[in-house]
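Peer 1: no sequence for this one, just the structure:
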């Protein structure tokens, strides 16, 4: 599918240890009997002694005793004197790997968190090393040189998804196994497997969505929660009006930097102008991919909206997006053709992986939120494409949607730290505050100029998390960073 494959798809998945006493384990401060000692190597080349573990859960907690899944994690032993409950990292996506995240730029933060307890890089069901399922490649394709209406485009994806559902059913895979509610049960099973009375949770983006669901379901088994770039339980689909408001905030931030303000004096005007031109007359490009044959690509308004949806998470990539818009506004097509040649492959089939598809469809959207979405999308800069293929595929699978009871904002007095980036183009400040309004003991720190991936934007962010984990009272509700150079 054009553009979405590399930018919008959620980049850039025996013995049943579910009952207390089902397995003899030692406390999390010492090796769990089934764990394997390893030398963990980060992408930076740094190494640390750790343990690799696995435990088995039902593929569906409503049908115990049938099929099972093997879930994996890496445990970094606590380094501090005061060892609290295990701290479980919940990756975003849905579809991100906690273990892979620990290898990346956040490795230093994983190590810093060891001051407070064992740190668990957890691969949620269907991700990384945890029973990852193969992607279904349908027979449906988006012809690169053909124009499609929004309705035709959505219908093709719906037909492809139905075909994949039929294939998964033949293979014995039930999409009802891949829901946030199932993953919450997995977290409680992980707690028991580690021999812990409680867990602390640390999640970002979809990981915060899972953490909020866990607060609702297992509050008495949680100690502390750190949330960043929060996605509420009824926020799988973001409001188009909030995306428009993001561009206003982006403009205000650009205006504080003269070198950027002179290049982009009117972000909204630029984007609307270019999108309107493509709506009136799509642009036929000749694309030459690296090591492949040249092909024609009809650049439509929808393609650019999807491209933008994948690039506005952080201010550094948003600036790259604006450069593409400015080039198109000036009649220069080489930059966008280069992007297509580098990342898009002609004639790719529409495909789906059961984990992210099931998680998003199950979390769904309330009817009230859907009505608001449809009203706002009509005039929004990015239309209804920020979270495509949601809500376009909403209610595709009967019985999968978890319902409005699941989507209620959690109510809790647990200590929670919330980190909000002002230039987050995926989860928005107002929506994040709304998502945690029922958490009476929540501390909110705004990270000015940070985007969606805010953890490593400043040592102050790490320091704020550390002070929260120590239980210290902090008045630090605002951190200013330079988000333009990347997270």
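Peer 2: Received, thanks. Please read all numbers here as calculations on a predicted model, not as lab measurements.

Peer 1: all contacts plus neighbour counts: C-alpha atoms, from now on.
Peer 2: Noted.

Peer 1: tell me the SS of the closest residue to residue 336 other than its chain neighbours?
Peer 2: Using C-alpha to C-alpha, 6 or more residues apart in numbering and skipping residues adjacent in sequence, the residue nearest residue 336 is residue 324, 6.3 Å away. At residue 324 the chain is in helix, as set by DSSP: H, G, I helix; E, B strand; the rest coil.

Peer 1: is it true that residue 324 touches residue 338?
Peer 2: No. The pair residue 324 / residue 338 is not scored as a contact, 10.4 Å apart, by C-alpha atoms under 8 Å.

Peer 1: Of these two, which one has the most company?
Peer 2: residue 324 (20 against 16; other C-alpha atoms under 10 Å).

Peer 1: try it against this one:
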């Protein structure tokens, strides 16, 4: 090890110029790059900036800024070819993942590249008007296919410049501007399309390509959307229960409270069966939710619709975090026109996209039919409800030098679902010629059955309103006092009442904390059954001993202890459980 370190130090100055582009201050700034403050938290030593490019390369008079962040590796084994990553969407942000990229590829520079028109690019094609339209759909009061297109055009934006082809062309432009001879491309979901096109545009500059949750160009995503969801539910063995839940929601729409993050007001959603499908299609992207899907879907089939509240609280704010102008500029040119829509769409998100694209009336894009001779690793989740192995595997087989790896228990975005997926991807980038299979990769979360969870909304309410847990704190205080006073004065019943109460609290906390560390999504649905059954017996014992102690010794301490213990038992059974 020491000899390698000394050798690296000896070669450092002679190899630095060839191995890596100069950092700021060593040489003049790269042409086409404008450095700026980072808009989000990034690892120490990272720099953010903009790539200056034409808005439309066929009409290059107007330029725009595409955001990116770069972290330069400090490893002594640093490799000369970086990893450049772009998130999916279209319109999902990338900069916030720079830290995770640095951990996955410690011996390489890592670059998180935004899509043109995204939140951290200029202009940003955010559309609160579209977010409001989607929120109105959840109110069951659709406001029509209103859009922000007119406003964007007044601001000088030409939506024809925001296509997959233009997004792809920004990738080799950034490589050239930063001075890297070669690099590795990494896309996830939608950006697998743009990264494959970038590899085709830049064969000499592309060393290897990672396509996570591959969305092939030849797949009609909207036509496939409902089937993909139902296929995942079938593989989980939940199709029949889900169909029952959908029928119930169609007959009696589900009403849930929600927050309108655009207006800052509360409203009540009315979810039909189609809305339920749209919700589940998004929720089942996440591996932790997939693990509890038997509990979630089973509860919905039984009419326990309160389990949707945590999902609703996540989805409404997510609607305003998306750059809908960019999303629809891309979808209306490169996706919607290539779908047949043989029947009226069931998912409300698909309905809105089709309606908006009819209004926007943008020109139909031209298929790229992109391919590459570079080594390609396509990774996919076994249970992906959006870009399933059913479509990703044959698309990978059609590439000249690609292999496909499927990960058990994973939904969408393998890279974000667990460390094992990141290790496989890292191993491929280290040696693209080697086989990359998820050997030894178990599902990142163990499957949870309905019998393992006692359904209750109380834990989720406590997370948002901690003062509701005041009875818990009061019971803990009196249990300590019972144990101390009873032990000190020889009051055995009182001491054992306090001990039973503390045992209940301690064991319950241990089980709940372990569940939180294992899969916190469970606590959004209820509590582990062992807490609701076996450990509640300890609580009943504590209350019973407190009452028995009161019959032996009258007085306010025993009366107060018995009152608190009995009251807490009632609160626990009637409210918490």
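Peer 2: Received, thanks. On a predicted model such as this, the values are computed, not experimentally measured, just so you know.

Peer 1: What's the match for residue 55 of the first structure in the second structure?
Peer 2: Alignment note (TM-score structural alignment): residue 55 of the first structure maps to residue 51 of the second structure.

Peer 1: Report whether that match is found in a strand, as I expect.
Peer 2: Yes. Checked against three-state DSSP, residue 51 of the second structure lies within a strand.

Peer 1: what sits against it?
Peer 2: Contact partners of residue 51 of the second structure, counting by C-alpha atoms under 8 Å, 6 or more residues apart in numbering, are 32, 33, 34, 65, 66, 67, 68, 174, 177.

Peer 1: of those residues, which stay in contact in the first structure?
Peer 2: Conservation of the contacts of residue 51 of the second structure in the first structure, assessed by both residues aligned by TM-score structural alignment, their matches' C-alpha atoms under 8 Å: retained contacts are 65, 66, 67, 174, 177.

Peer 1: if I've got this straight, the fourth one is in a strand?
Peer 2: What that stands for is residue 174 of the second structure. No. Under three-state DSSP, residue 174 of the second structure sits outside any strand and is assigned helix.

Peer 1: Roughly how far does the counterpart of it in the first structure sit from residue 52 of the first structure?
Peer 2: In the first structure, the residue paired with residue 174 of the second structure is residue 190, using TM-score structural alignment. Taken as C-alpha to C-alpha, to the nearest Å, the spacing of residue 190 of the first structure relative to residue 52 of the first structure amounts to 13 Å.

Peer 1: So the two - more neighbours on which side?
Peer 2: Neighbour totals were compared for residue 190 of the first structure and residue 52, and residue 190 leads with 25 against 21 (other C-alpha under 10 Å).

Peer 1: How much space separates that one from residue 197 of the first structure?
Peer 2: Counting by C-alpha to C-alpha, the gap from residue 190 of the first structure to residue 197 of the first structure is 11 Å.

Peer 1: now the strands for the first structure?
Peer 2: With strands called from DSSP state E, the first structure shows them at 36-41, 47-58, 68-76, 87-90, 119-122, 136-141, 199-204, 222-228, 283-287, 295-299, 349-352, 416-421, 442-448, 478-480.

Peer 1: Provide the aligned range in the second structure for the third one.
Peer 2: Think strand 68-76 of the first structure. Against the second structure, strand 68-76 of the first structure falls on residues 63-71 (TM-score structural alignment).

Peer 1: Could you give the number of residues near residue 251 of the second structure?
Peer 2: Neighbour tally, residue 251 of the second structure, other C-alpha under 10 Å: 11.

Peer 1: Then residue 404 of the first structure?
Peer 2: 14.

Peer 1: does it really touch residue 369, like I thought?
Peer 2: No. Here residue 404 of the first structure lies out of contact with residue 369, judged by C-alpha under 8 Å, at a distance of 10.7 Å.

Peer 1: Now the common contact residues for those two.
Peer 2: By C-alpha under 8 Å, 6+ apart, no residue touches both residue 404 of the first structure and residue 369.

Peer 1: Touching, residue 69 of the first structure and residue 54? I think so.
Peer 2: No. Counting by C-alpha under 8 Å, residue 69 of the first structure stays clear of residue 54, with 10.1 Å between them.

Peer 1: shared neighbours of those two, which are they?
Peer 2: Contacts common to residue 69 of the first structure and residue 54, judged by C-alpha under 8 Å, 6+ apart, are absent.

Peer 1: counterpart of residue 126 of the first structure in the second structure?
Peer 2: Match for residue 126 of the first structure (TM-score structural alignment): residue 117.

Peer 1: Its match: what's it in contact with?
Peer 2: Per C-alpha under 8 Å, 6+ apart, neighbours of residue 117 of the second structure: 66, 91, 123, 124, 125, 162, 323, 325, 326.

Peer 1: Can you give me every residue that contacts the fourth one?
Peer 2: Read that as residue 124 of the second structure. 116, 117, 118, 323, 326.

Peer 1: And for residue 78 of the second structure?
Peer 2: Residue 78 of the second structure touches 106, 107, 108, 109, counting by C-alpha under 8 Å, 6+ apart.

Peer 1: Roughly how far does it sit from residue 425 of the second structure?
Peer 2: With C-alpha to C-alpha as the criterion, residue 78 of the second structure and residue 425 of the second structure are 17 Å apart.

Peer 1: Nice, that's everything, thank you.
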